[in-house]
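Enquirer: here is my input; please provide its structure:
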Amino acid sequence: MGVVFRPQNPPELLREVVKVADAAGLEELWLCEDCFAEGGISSAAAALAWSEHVRIGIGVLPVPLRNVALTAMEIATLERIFPGRAIWGVGHGNQEWMGQVGARVVSPLTLLREYLDALRDLLAGKRVTAQGRYVQLDNVALDWPPDTAPAVVAGAFGPRSLRLIGETADGVVTGTTLAGLPQAIELVREGRAAREPADGKFPFMVQLVAATGPDAAERAGAETKRLGHDVGDSLSAVGDAHAIADTIAQWSEAGADTVILEPTPDEPDPVGFFRFLAEEVRPLVS
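Expert: Down below sits the predicted model:
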């Protein structure tokens, strides 16, 4: 189980949330790099330094915004300081935001493929020369690659992106309906089938809106609609600790390896909600 610290929260709130997650034994704390809120790498570095046990997930770094060599350097640095403590995610990025900063590309799929290939090779300590449509490297290698190359997961929603991630990444973070989860898993498997080798663990992570309290259903419903989904799409976990744990169990039974819960933007007590999920919901999840 993972919980998102929304970048719309003030950065100075992160330390308290990290301490709660670490003390409660939560497995994963997820951070976002939403434009124009908080930097994913800087937030991750602080969270890793403030914690001992909880894994810190980045979901996700937008690849049009970041040169792949710089991303590899930053990941490698943190992997050497905090080995195995982070989950590194990349993705297309919000296309409107990418347009605002002059980074929008004609073919996000091509960029993501080139980026994942180069990033994973650099983190594996390889010397990379690439002359792609978007990723261009000339004899580049990291001076300080990680001792063990970390997994790189990717965020995706569409069929072509899911197949691509199955072929080129080490895991997927997605948002889909409960009924659509089997199809999403199959699309990833189709991509995996084209991969050599296709063995090894490939985690499937889903993200849900979460809320508790007397107005939980209304807040979760409003956020679900804002994200472009119907309230009946089962994309939220709402209610008391048992109700939310039951929802997580449904997704797990449908094939999700990790369920990541994201509070609503209008959550009145972000730290209290984090404590509720970590201390009351997590013990109910087997």
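Enquirer: alpha carbons only for contacts and neighbour counts from here, please
Expert: OK.
Enquirer: from what I see, Ser161 and Leu111 are in contact.
Expert: No. Assessed by C-alpha atoms under 8 Å, Ser161 is found out of contact with Leu111, at 11.3 Å.
Enquirer: any idea how far the residue positioned nearest the centre of the chain is from Arg219?
Expert: In the chain, the centroid-proximal residue (C-alpha atoms, centre = their mean) is Gly59; its distance is 2.5 Å. Between Gly59 and Arg219 the computed distance is 22 Å (C-alpha to C-alpha, to the nearest Å).
Enquirer: could you do Ile244 as well?
Expert: 15 Å.
Enquirer: the stretch 151-286 of the chain: strands as residue ranges?
Expert: 152-155, 172-174, 204-211, 236-238, 258-263 (DSSP state E, counting those that start in this stretch).
Enquirer: for Leu14, find the nearest of the ones you listed.
Expert: Proximity to Leu14 (C-alpha to C-alpha) singles out strand 258-263 among the strands of the stretch 151-286 of the chain, at 14.2 Å.
Enquirer: picking that back up, between Ser161 and Leu111, which one's more packed in?
Expert: Ser161 (22 against 19; other C-alpha atoms under 10 Å).
Enquirer: which residues touch that one?
Expert: Leu109 (C-alpha atoms under 8 Å, 6 or more residues apart in numbering).
Enquirer: cool, the one 4 residues further on as well?
Expert: Listed by C-alpha under 8 Å, 6+ apart, the contact set of Ile165 reads Ala154, Ala156, Gly171, Val172, Val188, Gly191.
Enquirer: another for comparison:
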Amino acid sequence: MTDQTPSSGEPTWGIELTPEHPPDRVADLAALAEDEGFDVAFASSHYFNRDPFVVCSRMADATDAIRLGPGVVNPYETHPVKLAAQTATIDEISGGRGVFGVGAGDRSSLSNLGIDRDRPLRRVLETFDLARALWDGETITHEGTFTARDAALNLEPPSDRIPVYVGAQGPHMLRMSAKHADGVLVNAAHPRDLEWAADQLEQGVAERPDERGAFESLAFASVSVAGDETAAREAARPPVAFIVGGAAEPVLERHEIDREAASAVSDALERGDLTEAFGRVTPAMIDAFCIAGTTATVADRFAAALEHVDGIVVGSPLGPDLEDAVERASEALVRASGV
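Expert: Next up is the predicted model:
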């Protein structure tokens, strides 16, 4: 049995790998990330990409020590009991290295599938509460934001406790994660947002029961790093466009992003005109929503982020050259962490 609960000490190094690439390519990147010193690798989950659990299984085969899991799945596209079983399977095949990254999902993506993201905070909390009970071997009947009757798993994950990381951005989800989960993936890259999130997390930690144990906050940050500053910033345009398209008004105001400019990006995305949407991303948007630049620039931004969180998950796009970006991100984390 292995205990995968978060530990204190040096900052946690995480990486988000996006299954827009074939599973074997993502597995090779996970192996490279392990060699470069990363602690945990998440396979992102979007209905239009490859399945994150299939990809995690390839990642497990290609690695030996790095923790692995979806980052993040939502309990609308897939029933929570099924998510618990899939995560337990990853924990089993990886020899106890599984983690469970769960969140409410992107509202616009879910609407494409005709799914109403109803009562997101309650549904996420009920999902990982149920998962924990199932992983402990319990048979569950649940009536809440979803229904489960006499549900149980026909496998026992090797971990004593599979850590739950909640993807969060809003104040209520942040506070809930700090009170109930093992960790949080703060959907932000800028110190201003991370400082604000840290205040919300502090409120949740104040209400956290002692038996919950350690809690870890990780910046789930979009990062683009390359040898050339301009190339890194250009590669950041696609993810920044999607971040801007879903950004809440208070977030835009916090960074003084022009509302009309943000609406132009959002409108182009809704029309499916990705070229126009990416082209309308401004330098200010890249600065606000992505850590982009050379290794030195990114290291400085990582150091600023680590003033407010326990670690960083280096998220997509990573950079124009993925293998090079993984190595550069590791170097930047070394500089920022002082290890």
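Enquirer: would you format the strands of the stretch 151-286 of structure 1 as CSV with mean neighbour count included?
Expert: Formatted as CSV, those follow (neighbours: other C-alpha atoms under 10 Å):
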stretch, mean neighbour count
strand 152-155, 25
strand 172-174, 23
strand 204-211, 24
strand 236-238, 25
strand 258-263, 22
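Enquirer: ok, the alignment partner in structure 2 of Ser252 of structure 1 - how many residues close by?
Expert: Aligning on TM-score structural alignment places Ser252 of structure 1 opposite Leu306 in structure 2. Using other C-alpha under 10 Å, Leu306 of structure 2 is surrounded by 19 other residues.
Enquirer: next one: Ala198 of structure 1
Expert: Applying other C-alpha under 10 Å, I find that Ala198 of structure 1 has 14 neighbouring residues.
Enquirer: again, but for Lys201 of structure 1
Expert: 9.
Enquirer: then Pro120 of structure 2?
Expert: 18.
Enquirer: surely it is in contact with Ala104?
Expert: Yes. Contact criterion C-alpha under 8 Å: Pro120 of structure 2 and Ala104 qualify, at 5.4 Å.
Enquirer: isn't Ala262 of structure 2 right up against Gly245?
Expert: Yes. Counting by C-alpha under 8 Å, Ala262 of structure 2 touches Gly245, with 6.9 Å between them.
Enquirer: between the two, which one's more packed in?
Expert: Per other C-alpha under 10 Å, whichever of Ala262 of structure 2 and Gly245 has more neighbours is Ala262, with 23 against 20.
Enquirer: how much space is there between the counterpart of Leu277 of structure 1 in structure 2 and Gly213 of structure 2?
Expert: Using TM-score structural alignment as the criterion, Leu277 of structure 1 maps onto Ala329 of structure 2. With distances taken as C-alpha to C-alpha, Ala329 of structure 2 is found 30 Å from Gly213 of structure 2.
Enquirer: residue contacts, the residue nearest to Ala60 of structure 2 when sequence neighbours are not counted?
Expert: Nearest non-adjacent residue to Ala60 of structure 2, counting by C-alpha to C-alpha, 6 or more residues apart in numbering: Ser94, 5.2 Å away. Ser94 of structure 2 is in contact with Ser57, Ala60, Asp61, Asp64, Leu68, counting by C-alpha under 8 Å, 6+ apart.
Enquirer: packing partners for the helix or strand where the third one lies?
Expert: What that stands for is Asp61 of structure 2. Assigned by DSSP states H and E, Asp61 of structure 2 falls within helix 52-62. If contacts are counted by 3 or more C-alpha pairs under 8 Å, 6 or more residues apart in numbering; DSSP states H and E, helix 52-62 of structure 2 sits against helix 23-35, strand 40-43, strand 67-70, helix 80-93.
Enquirer: relative to Asp228 of structure 2, which of those is closest?
Expert: Smallest distance to Asp228 of structure 2 across these (C-alpha to C-alpha): 21.2 Å, for helix 23-35.
Enquirer: any idea what Gly200 of structure 1 aligns with in structure 2?
Expert: By TM-score structural alignment, Gly200 of structure 1 lines up with Gly213.
Enquirer: then Leu116 of structure 1?
Expert: Superposed on structure 2 with TM-score structural alignment, Leu116 of structure 1 falls opposite Phe128.
Enquirer: endpoints of stretch 14-31 of structure 2, how far apart?
Expert: First-to-last distance for stretch 14-31 of structure 2 - C-alpha to C-alpha - comes to 13 Å.
Enquirer: actually stretch 226-240 of structure 2, not the one I typed
Expert: End residues of stretch 226-240 of structure 2 are separated by 17 Å (C-alpha to C-alpha).
Enquirer: then stretch 172-190 of structure 2?
Expert: Rule used - C-alpha to C-alpha; the end-to-end distance of stretch 172-190 of structure 2 is 20 Å.
Enquirer: gap between it and the chain center?
Expert: 10 Å (C-alpha atoms, centre = their mean, to the nearest Å).
Enquirer: list the buried residues of that stretch.
Expert: 173-190 (16 or more other C-alpha atoms under 10 Å).
Enquirer: what does stretch 237-246 of structure 1 give?
Expert: Ala237, Val238, Gly239, Asp240, Ala241, Ile244, Ala245, Asp246.
Enquirer: so which of those belong to helices?
Expert: In helices, judged by DSSP state H, the following of the buried residues of stretch 237-246 of structure 1 are found: Ala241, Ile244, Ala245, Asp246.
Enquirer: out of those, who's nearest Lys19 of structure 1?
Expert: Ala241 (20.7 Å).
Enquirer: translate the closest one into the numbering of structure 2.
Expert: Under the alignment (TM-score structural alignment), Ala241 of structure 1 pairs with Thr295 of structure 2.
Enquirer: again, but for Phe36 of structure 1
Expert: So, by TM-score structural alignment, Phe36 of structure 1 is matched to Phe48.
Enquirer: related to what we said a few turns ago, how much does the strand or helix carrying the match of Leu116 of structure 1 stray from structure 1?
Expert: Here Phe128 of structure 2 sits within helix 120-135, counting by DSSP H and E. Here the mean offset of helix 120-135 of structure 2 against structure 1 after fitting is 1.8 Å, by mean C-alpha distance after the TM-score superposition for structure 1.
Enquirer: where does the next helix or strand after that helix end up in structure 1?
Expert: On the C-terminal side of helix 120-135 of structure 2, the closest following helix or strand by DSSP H and E is strand 140-143. Alignment of strand 140-143 of structure 2 against structure 1: residues 128-131, by TM-score structural alignment.
Enquirer: using the three-state scheme, assign the residue of structure 2 most remote from its centre.
Expert: Going by C-alpha atoms, centre = their mean, the residue of structure 2 most distant from its centre is Asp150, 31.0 Å out. The three-state label given to Asp150 of structure 2 by DSSP: H, G, I helix; E, B strand; the rest coil is strand.
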